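Enquirer: only geometry, no sequence info:
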């Protein structure tokens, strides 16, 4: 089968052109009307037993964003489409985009149709060096994540007493959870609800409680993430700290969305949503009030996070806890873990772990307790009729079908 070109019906349809140089075929799409869309497509036999590598180079620049790309459509022998997935854009050193992705062969799949497209812009985009190759299926990356709950005693506890309870819980995790990869604690765990001014509750990072957690990270051979009031160069932050398996600081996040009480007390907000590459995958952090703003989770996903960590003091209303938490995971195709200290209005505190479509994997509602789950970060959780007419994966679709230009204009309004 040769390449086939189609154009959507617009006032000035897209045009497709084929050229060859030094034996290499180039497929071009010319758009003279921004409303147009052009698609080159060709069907291939699935090239491997276990998996395949699909890749296409182009001369598109990054500014075109989702207006240029490659869709892979996987089908059975009778032509029934089973799932459709975008290839991921990769910015090359020359400033132009390639598109590539490795896939596991799903049961019954015999072929894949590649659709190279350009839409909603003006100009010419060229595609070349198209590869459909056998490859090993992507290796599984499974993270064993532990979330915790240590409830405050409301101005009736000192930091050493609180941290003694934290250590007791870590001792319990060490005995009962085999080879955890990450343990998550709640927001401002050393001094939460103690009524201390920042001048007494905040500490530097690294500092005494960072060192305490670092010792446990080494004992458990796992990452530990915890919230703390930090003083840095005379400024106060609501900080989440990531310690690696050797107890070293792997990253810090400064809470972006501050409550009124925090602002009034002198806490300084962060200004970005960084992500951190750990040995099992990419994680990002949204602290407490951050989670009430959908932009927080979306920015983490856009920055590459596969797992969102949410250290929380408390979630005031149960409706938010029981509906929005799952939505934050599901609307981004991103697993999420929440660690809570203070009960909601229904007197229930729940620390939870969600899979990328928003299903609860594990939960604890007891003080001084934990829950854990294994999260497969490579498993593709596809659902039916998500944009495509068969099965699609939200994690990819929610990024590749965004309208970034529209959002930017809205932000400028």
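Expert: Perfect, thanks for sending it. Just so it is clear, the structure is predicted and the values come from calculations on it, not from any experiment.
Enquirer: switch to C-alpha atoms for all contacts and neighbour counts from now on
Expert: Noted.
Enquirer: So residue 188 lies in a strand, does it not?
Expert: No - according to DSSP: H, G, I helix; E, B strand; the rest coil, residue 188 belongs to no strand; its state is coil.
Enquirer: Return the residues in contact with it.
Expert: 226, 227, 228, 229, 238, 239, 313 (C-alpha atoms under 8 Å, 6 or more residues apart in numbering).
Enquirer: can you map out the strands along the stretch 201-350 of the chain?
Expert: Secondary structure of the stretch 201-350 of the chain by DSSP state E, counting those that start in this stretch: the strands cover 223-232, 235-243, 249-254, 275-277, 282-285, 307-311, 335-339.
Enquirer: Would you mind giving those strands as JSON lines with distance to residue 41 and mean neighbour count added?
Expert: Shown next, in JSON lines, are these (distance: least, C-alpha to C-alpha, whole Å; neighbours: other C-alpha atoms under 10 Å):
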{"stretch": "strand 223-232", "distance to residue 41": "45", "mean neighbour count": "24"}
{"stretch": "strand 235-243", "distance to residue 41": "45", "mean neighbour count": "23"}
{"stretch": "strand 249-254", "distance to residue 41": "44", "mean neighbour count": "20"}
{"stretch": "strand 275-277", "distance to residue 41": "35", "mean neighbour count": "18"}
{"stretch": "strand 282-285", "distance to residue 41": "33", "mean neighbour count": "24"}
{"stretch": "strand 307-311", "distance to residue 41": "34", "mean neighbour count": "29"}
{"stretch": "strand 335-339", "distance to residue 41": "33", "mean neighbour count": "30"}
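Enquirer: take the one below as the second:
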């Protein structure tokens, strides 16, 4: 028989099969995961699927992927890695995130960072006392680029005793879809500068004014005083162009921008501060109860139309607003609400959801306990200017901090209320940590559900 027609040797066939087996094994094993990254599941029945995509990121750095398991109602797991750090200095965490098919990315795709000592234990809290511990932090979502990648980044001061940071990249509560994490970084960076600002409020009820402009002019001395004391913002009261004039809402209504915002604009520019003024706005056939924000350049920055109207304004034909705008200022993000709004949690929560760090609230009168609640539950500073007599157990002209404390209270008419606050200092709650960070990640998917039956 011709040797060229003989059957292949056993060793040759075994070699081919072994090569194919190794190739299959290599494919099924996937690409090697970058050093240090491990997989965890919250419970075995909800373990998601993990993979590493070497070309999975828009910048070519690769991506750690987590996908909802097809045979599960819900999946929850995370990529985890411990980074060595030097305690007592600042660190910036940074990662790019892309989600596909996730219902609520802010809840479904979350970064969690825990500062630990050399033994892997939580650090004793210097703020709350040794019986508490430094709690995890949750970096916020930033901008999303055209390719759908969202930047998740923040700078943190690290506890002195910390030697490692445990970084967890989560997919949680997902019935479908996946998240890609383009390899994160944790690098030393100077802690952000303290943002210390001065908030002011006018404790003044206009008297004997015969027109909208005469009422506006009565606030000029307090605005000047706020400017001389280097206030960043002064809040004026609600419907200030009508109060004490004997005129009706519609009688003093004007366009915004209009004569009153022009007048306050000159003062804002002269004294280099922001002014929030409660006005009546005429827009076509409609009248709104409006808070106008005027900037230190003298121009209208924006306005908020009161969403929640009491019966008195409804009876006078005032129309409700529908939006919750938040404005960038030189000191931070500012929202506004007006009087009756304070009795409903939705208004302040929507402003906080939109990024407000400070809320200015012109108010005729209202429940001070609810005002404190709005500040506490949203972790914002609330600046109020009221017409209520300070001796009454009712609303105050004040600045309320994140703990619900009134930092300064107007006691005499025609006086200025001021307080210095630090926007960069989070309130660390006992056993809870930074609650403002957690609000974003843990609040409900939607707000109040409309009842199915009329009561």
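Expert: Cool, the structure landed. This one's a predicted model, so the numbers in the text were calculated from it and none came from an experiment.
Enquirer: Work out the TM-score between the chains.
Expert: The TM-score (TM-score structural alignment, normalised by the length of the first structure) is 0.88; 397 aligned residues with a C-alpha RMSD of 2.5 Å.
Enquirer: got the end-to-end distance for stretch 220-237 of the first structure?
Expert: 28 Å (C-alpha to C-alpha, to the nearest Å).
Enquirer: repeat for stretch 393-405 of the first structure
Expert: For stretch 393-405 of the first structure, the first-to-last residue distance is 23 Å (C-alpha to C-alpha).
Enquirer: So which bits of that stretch are buried?
Expert: 393, 394, 395, 396, 397, 398, 399, 400 (16 or more other C-alpha atoms under 10 Å).
Enquirer: Likewise for stretch 416-436 of the second structure?
Expert: Applying 16+ other C-alpha under 10 Å to stretch 416-436 of the second structure flags 416-419, 421, 423, 427-428, 430, 433-436 as buried.
Enquirer: So which of those residues are in strands?
Expert: Using DSSP state E, 416, 417, 418, 419, 421, 428, 433, 434 are the members of these that sit in strands.
Enquirer: The last one contacts residue 426, doesn't it?
Expert: Same thing as residue 434 of the second structure. Yes - under the criterion of C-alpha atoms under 8 Å, residue 434 of the second structure makes contact with residue 426 at 6.4 Å.
Enquirer: neighbouring contacts of the biggest strand by length in the first structure?
Expert: What stands out as the longest strand in the first structure, according to DSSP E, is strand 123-135. Strand 123-135 of the first structure has contacts (C-alpha under 8 Å, 6+ apart) with 24-32, 44, 46-60, 102, 116, 118.
Enquirer: Which residues are in contact with the aligned partner of residue 362 of the second structure in the first structure?
Expert: Alignment note (TM-score structural alignment): residue 362 of the second structure maps to residue 311 of the first structure. By C-alpha under 8 Å, 6+ apart, residue 311 of the first structure lies in contact with 184-187, 226-227, 240, 285-288, 338-340.
Enquirer: between those, which is nearest residue 69 of the first structure?
Expert: residue 285 (29.4 Å; C-alpha to C-alpha).
Enquirer: counterpart of that closest one in the second structure?
Expert: Per TM-score structural alignment, residue 285 of the first structure is aligned with residue 336.
Enquirer: quick one: its match and residue 278 touch, right?
Expert: No - using C-alpha under 8 Å as the test, residue 336 of the second structure is too far from residue 278 to be in contact (10.1 Å).
Enquirer: Now list whatever residues contact both of the two.
Expert: residue 291.
Enquirer: between the contacts of residue 188 of the first structure, which is closest to residue 19 of the first structure?
Expert: Of the contacts of residue 188 of the first structure, the one sitting nearest to residue 19 of the first structure (C-alpha to C-alpha) turns out to be residue 239, at 55.4 Å.
Enquirer: who's in contact with the equivalent of the closest one over in the second structure?
Expert: Residue 239 of the first structure maps onto residue 290 of the second structure when the alignment is built from TM-score structural alignment. Applying C-alpha under 8 Å, 6+ apart to residue 290 of the second structure gives the contacts 278, 279, 280, 281, 303, 304, 305, 306, 338.
Enquirer: rerun at 7 Å
Expert: The contact partners of residue 290 of the second structure, by C-alpha atoms under 7 Å, 6 or more residues apart in numbering, come to 278, 279, 280, 281, 303, 304, 305, 306.
Enquirer: What are the neighbouring residues in contact with the last one?
Expert: What that stands for is residue 306 of the second structure. 289, 290, 320, 321, 337, 338.
Enquirer: what residue of the first structure takes the place of the third one?
Expert: Read that as residue 320 of the second structure. Aligned partner of residue 320 of the second structure by TM-score structural alignment: residue 269.
Enquirer: wait, doesn't that match sit right on residue 258?
Expert: Yes - in terms of C-alpha atoms under 7 Å, residue 269 of the first structure counts as a neighbour of residue 258; the distance is 6.3 Å.
Enquirer: all helices of the second structure, in order?
Expert: Counting by DSSP state H, the second structure has helices at residues 10-29, 105-108, 212-217, 220-228, 249-252, 259-271, 311-315, 345-353, 368-378, 435-442.
Enquirer: Adding distance to residue 147 of the second structure as columns, could you present these in CSV?
Expert: Shown next, in CSV, are the helices of the second structure (distance: least, C-alpha to C-alpha, whole Å):
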stretch, distance to residue 147 of the second structure
helix 10-29, 28
helix 105-108, 16
helix 212-217, 50
helix 220-228, 45
helix 249-252, 49
helix 259-271, 41
helix 311-315, 47
helix 345-353, 24
helix 368-378, 32
helix 435-442, 23
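Enquirer: Ok, which of the ones you listed comes nearest residue 393 of the second structure?
Expert: helix 368-378 (8.4 Å).
Enquirer: contacting residues for the residue nearest the centre of the second structure?
Expert: Nearest residue to the geometric centre of the second structure (C-alpha atoms, centre = their mean): residue 355, 4.0 Å. Residue 355 of the second structure makes contact with 326, 333, according to C-alpha under 7 Å, 6+ apart.
Enquirer: Tell me how far it lies from residue 373 of the second structure.
Expert: Separation of residue 355 of the second structure from residue 373 of the second structure (C-alpha to C-alpha) stands at 18 Å.
Enquirer: cool, residue 343 of the second structure as well?
Expert: Residue 343 of the second structure is 10 Å from residue 373 of the second structure, by C-alpha to C-alpha.
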